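> take this sequence and fold it.
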Amino acid sequence: MTIRLGANCYGKAECRLVRVDRDGPQHRLTDLTVSTSLAGRLDATHLTGDNTDVLPTDTQKNTVYAFARQGIASIERFGLDLARHFVSGPIEQARVTVEWHPWQRLGEHSFARRGDETRLATVTADAERAWVVGGLTGLVLMNTTDSEFRGFARDRYTTLPEAADRILATAVDARWRFDGLDADWDEAYDTVHAALVDAFTQTYSRSLQQTLYAMGERVLERVPQVAEVRLALPNRHHFLVDLSPFGLDNPGEVYFAADRPYGLIEATVLRDGATPAGLAWEWAGR
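As a prediction, the model looks like this:
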């Protein structure tokens, strides 16, 4: 029997980082969670315990904070700078994942945390090139009409009635891969965000799958630098409550919001002829 070491990596997970830019009376707040992961010629540490080529995860954490001192123009650029820094010698590939937690401005130096929506960026680099994957999670959307679900397959276990008019709600988890490194990262994020919201609100939905495709298609139409979009849309079910035991009708007004189980719709929408993904998706987690 032959035993060998397979793919491996290591890094520092979830470094919490808050930077305050104090230029002028109106401060700027950047709240991030940064994770690093390195891979390469690291067999020795696994097989013999020789740590000669192991850059400590504590050093990776310190590097994150040191680079933050130089300023954070965008999370994509910040991730690119870090990933390229780590690729050296035995470290052949580096991945940096950055989560940006938004705060709402209340005054010149006062802020309030803004919901669960989080902006994401995952940057993967080797000695020759780099890939950038943008993303977001926790974007909660709802349409209270213009959604149906009919004509679906049935078998002996099907009990679901057809719905000619239903609530459609989801919490968007999206990743989009850039075809190159020349994007205006902040503008691209704002455009993708708007495209996702517009497509959701403007699409008459006959299935959540149809809505997902419309959202991915809208992103590719509006942001030419994006090669493909991967979306995961949980169907946050809302069930009409039966009020008849209380002598009341319910003309589509009172619902029970179920948290689980839920339908989960996932798909990729991609542009023909785009540069192959390389390591981007393999390391991006989606």
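> please make it C-alpha for all contacts and neighbour counts, starting now.
Will do.
> helix/strand/coil for H85?
helix (DSSP: H, G, I helix; E, B strand; the rest coil).
> how close does it sit to R222?
Distance of H85 to R222, given as CA to CA, to the nearest Å: 32 Å.
> P25 too?
From P25 to R222 the distance is 36 Å (CA to CA).
> can you check W131 too?
20 Å.
> of those two, give the one with the bigger neighbour count.
Between W131 and R222, counted using other CA atoms under 10 Å, the more crowded position is W131 (23 against 14).
> residues in contact with the helix or strand harbouring that one: which ones?
Assigned by DSSP states H and E, W131 belongs to strand 130-143. Residues from elsewhere that reach strand 130-143, judged by CA atoms under 8 Å, 6 or more residues apart in numbering: 76, 80, 116-125, 167-181, 189, 197, 200-201, 277-280, 284.
> other SSEs contacting the helix or strand just after that strand?
Downstream of strand 130-143, the first helix or strand assigned by DSSP H and E is strand 168-178. In terms of contacts (3 or more CA pairs under 8 Å, 6 or more residues apart in numbering; DSSP states H and E), strand 168-178 is packed against strand 130-143, strand 226-235.
> ranking those by burial, who's on top?
strand 226-235 (a mean of 22; mean count of other CA atoms under 10 Å).
> show residues contacting the helix or strand just after it.
Counting by DSSP H and E, the next helix or strand C-terminal to strand 226-235 is strand 238-240. The contact list for strand 238-240, computed with CA under 8 Å, 6+ apart, reads I167, L168, N250, G252, E253, V254, Y255, F256, A257, A258.
> now do 10 Å
Applying CA atoms under 10 Å, 6 or more residues apart in numbering, the contact partners of strand 238-240 are 144, 166-169, 250-259.
> again with stretch 252-265
144-145, 165-167, 169-170, 207-209, 212, 231-243.
> also stretch 84-95?
9-11, 35-42, 52-55, 60, 63, 67, 79-80, 82-83, 96, 122-132, 279-280, 283-284.
> may I see the ChimeraX selection of the buried members of those?
Under the burial definition 16 or more other CA atoms under 10 Å, those of these that qualify are selected in ChimeraX by:
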select :10,11,35,36,37,38,39,40,42,54,60,79,80,82,83,96,122,123,124,125,126,130,131,132,279,280,283,284
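> mind listing which of the contacts of stretch 84-95 are in strands?
The members of the contacts of stretch 84-95 that map onto strands under DSSP state E are 35-40, 96, 122-126, 130-132.
> which two from these end up farthest apart in space?
G40 and V132 (19.7 Å; CA to CA).
> what about A188, is that helix, strand or coil?
Per three-state DSSP, A188 ends up helix.
> so it sits against L181, correct?
No: look at A188 against L181 with CA atoms under 10 Å: they stay out of range, at 11.8 Å.
> joint contacts of the two?
Q225.
> among the contacts of stretch 252-265, which ones are buried?
165-167, 169-170, 208, 212, 231-238, 240.
> structure for this one too, so we can compare:
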Amino acid sequence: MSVKLGPNRYGKAETRLVRVVRDGPVHHIQDLNVSTSLSGDMEAVHLTGDNAAVLPTDSQKNTVYAFATQHGVGQIEEFALLLARHFVESQPTIHHARVEIDEYAWNRGGPHSFVRDGGEVRTCVVHHDRDGRTTVVSGLKDLVLLNTTGSEFHGYIVDPYTTLRPATDRILATAVAAQWRHARDTDAYGKSYEQVRSCLLEAFADTHSLSLQQTLYAMGERALTTCGEICEVRLAMPNKHHFLVDLSPFGLDNDNEVYYAADRPYGLIEGGVLREDAPDAGFAWE
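Below you'll find the predicted structure:
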């Protein structure tokens, strides 16, 4: 039997970076989690332990800190592009770089005082290779949404193990993880982020939902038809079930008022929406 090396990559995961910009008495803060991953001529290190082609993960971490000092951070997509291009263009053995960044928001409490925002996390993933192909994917995660009505679920398959009752009025709640691929370069990632986020929120609120799948598609469709610079949206939406509590044993009515919020198990709905003429991404998004 013969074996061979398969696809591989390595890097430094979750480098924590907090950058403070002091503008006189008023300070500004950016809080990032940066993960780098590189691939290329890595056969020797796997087969014989020869490290000549390997840029240490510690060097990748230090590059993140050095570039934050030398170039600033700005929009996370721009910072990820800067890092990815540097790794590929500075090291002949590195053919592909993947940089993923999560950004945690802070709300201002004073000129130099901040309160951690409990809302969603902004994300991006950038791929760049030696052939000059680049993919920029922006996104968010942990965006918790809930509609108290306007959601139904019925007409589904009923088999011997089905106990779920049809619902014509239910709570619909989820924690959205969304990613959207840019069809072209832009210098307005922040504006694009706010626009897509607004589309997701508006479509979730506006859609009378017969299924979470329908809502997912409506959210992706709204983003694509509104934001011309993106060409594909992928969403993962857990169904955060809310079950009406049976209060009849206590002689009480429960007219869609008191619910039990279950954390697990949960339905997980995932899907993508893309333009028919969307260019090939060139890379897997992961």
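> and the TM-score between them?
The TM-score (TM-score structural alignment, normalised by the length of the first structure) is 0.97; 282 aligned residues with a CA RMSD of 0.9 Å.
> for the stretch 1-150 of the first structure, which segments count as helices?
43-47, 57-69, 75-86 (DSSP state H, counting those that start in this stretch).
> quick one: residues contacting the aligned partner of I171 of the second structure in the first structure.
When the first structure is aligned by TM-score structural alignment, I171 of the second structure is paired with I167. Contact analysis of I167 of the first structure by CA under 10 Å, 6+ apart lists 142-148, 235-240, 252, 255.
> ok, the residue in the second structure sticking out farthest from the centre to L244 of the second structure distance?
No residue in the second structure sits farther from the centre than G251, which is 46.1 Å out by CA atoms, centre = their mean. G251 of the second structure sits at a distance of 15 Å from L244 of the second structure (criterion: CA to CA).
> tell me the counterpart of E257 of the second structure in the first structure.
In the first structure, E257 of the second structure lands on E253 (TM-score structural alignment).
> count the neighbours of its match for me.
8.
> secondary structure element holding Y217 of the second structure?
Going by DSSP H and E, Y217 of the second structure is in helix 212-226.
> which stretch of the first structure lines up against that helix?
Counting by TM-score structural alignment, helix 212-226 of the second structure corresponds to residues 208-222.
> distance check, the closest residue to G119 of the second structure other than its chain neighbours against E286 of the second structure.
Nearest in space to G119 of the second structure, with sequence neighbours left out and distances taken as CA to CA, 6 or more residues apart in numbering, is L143 at 6.6 Å. Applying CA to CA, the value for L143 of the second structure to E286 of the second structure is 20 Å.
> whatever residue of the second structure lines up with N62 of the first structure: what's it in contact with?
Using TM-score structural alignment, the partner of N62 of the first structure in the second structure is N62. Counting by CA under 10 Å, 6+ apart, N62 of the second structure touches T15, P56, A68.
> between those residues, which is nearest G220 of the second structure?
Checking these against G220 of the second structure by CA to CA gives T15 as the nearest, at 30.9 Å.
> please name the nearest non-neighbouring residue to the closest one.
V34 (4.9 Å).
> any idea how many residues pack against the equivalent of that neighbour over in the first structure?
Aligned by TM-score structural alignment, V34 of the second structure pairs with V34 of the first structure. Neighbours of V34 of the first structure under the rule other CA under 10 Å: 25.
> one more: the one 10 residues further on?
A44 of the first structure has 13 neighbouring residues, counting by other CA under 10 Å.
> give me the distance between the closest residue to it other than its chain neighbours and S37 of the first structure.
Closest residue to A44 of the first structure in three dimensions, ignoring its sequence neighbours and counting by CA to CA, 6+ apart: D50, at 5.3 Å. Counting by CA to CA, the separation of D50 of the first structure from S37 of the first structure is 19 Å.
> then T170 of the first structure?
31 Å.
> over to D198 of the first structure?
35 Å.
> my guess is V197 of the first structure contacts L212, does it?
No: in this structure, V197 of the first structure is not within contact of L212 by CA under 10 Å, at 11.1 Å.
> shared neighbours of the two, anything?
V172, R218.
> quick one: map L244 of the second structure onto the first structure.
Checking TM-score structural alignment: L244 of the second structure goes with L240.
> cool, and D277 of the second structure?
Match for D277 of the second structure (TM-score structural alignment): G273.
> if I look at its match, how far off is H101 of the first structure?
G273 of the first structure sits 34 Å away from H101 of the first structure, going by CA to CA.
> check T52 of the first structure too.
For T52 of the first structure relative to H101 of the first structure (CA to CA), the value is 36 Å.
> pull the number of nearby residues for the corresponding residue of the first structure for G267 of the second structure.
Superposed on the first structure with TM-score structural alignment, G267 of the second structure falls opposite G263. Other residues near G263 of the first structure come to 12 when the count uses other CA under 10 Å.
> again, but for the one 10 residues further on
As a burial measure, G273 of the first structure scores 7 neighbours (other CA under 10 Å).
> part of a strand, is it?
No: counting by three-state DSSP, one finds G273 of the first structure to be coil, located in no strand.
> wait, doesn't it sit right on V226?
No: with contact defined as CA under 10 Å, G273 of the first structure does not reach V226; the gap is 11.9 Å.
> to which residue of the first structure is T123 of the second structure aligned?
Match for T123 of the second structure (TM-score structural alignment): L120.
> so A80 of the second structure sits against T63, correct?
No: in terms of CA under 10 Å, A80 of the second structure does not count as a neighbour of T63; the distance is 11.7 Å.
> find the nearest non-adjacent residue to L81 of the second structure, please.
That would be V126: by CA to CA, 6+ apart, it lies 6.3 Å from L81 of the second structure.
> tell me which residues touch the one you found, please.
Counted by CA under 10 Å, 6+ apart, V126 of the second structure has contacts 36, 76-85, 97-101, 134-138, 181, 285.
> what's the answer for V158 of the second structure, then?
L164, R165.
> distance of it relative to L244 of the second structure?
21 Å.
> count the residues that sit near H85 of the first structure.
13.
> quick one: what's aligned to it in the second structure?
By TM-score structural alignment, H85 of the first structure lines up with H86.
> specify the local secondary structure of T186 of the second structure.
Going by three-state DSSP: T186 of the second structure is coil.
> got a list of what the residue nearest to S39 of the second structure when sequence neighbours are not counted touches?
In space, and not counting its chain neighbours, S39 of the second structure is closest to R9: 4.6 Å by CA to CA, 6+ apart. Residues near R9 of the second structure by CA under 10 Å, 6+ apart: T36, S37, L38, S39, G40, M42, H96, A97, R98.
> thank you, goodbye.
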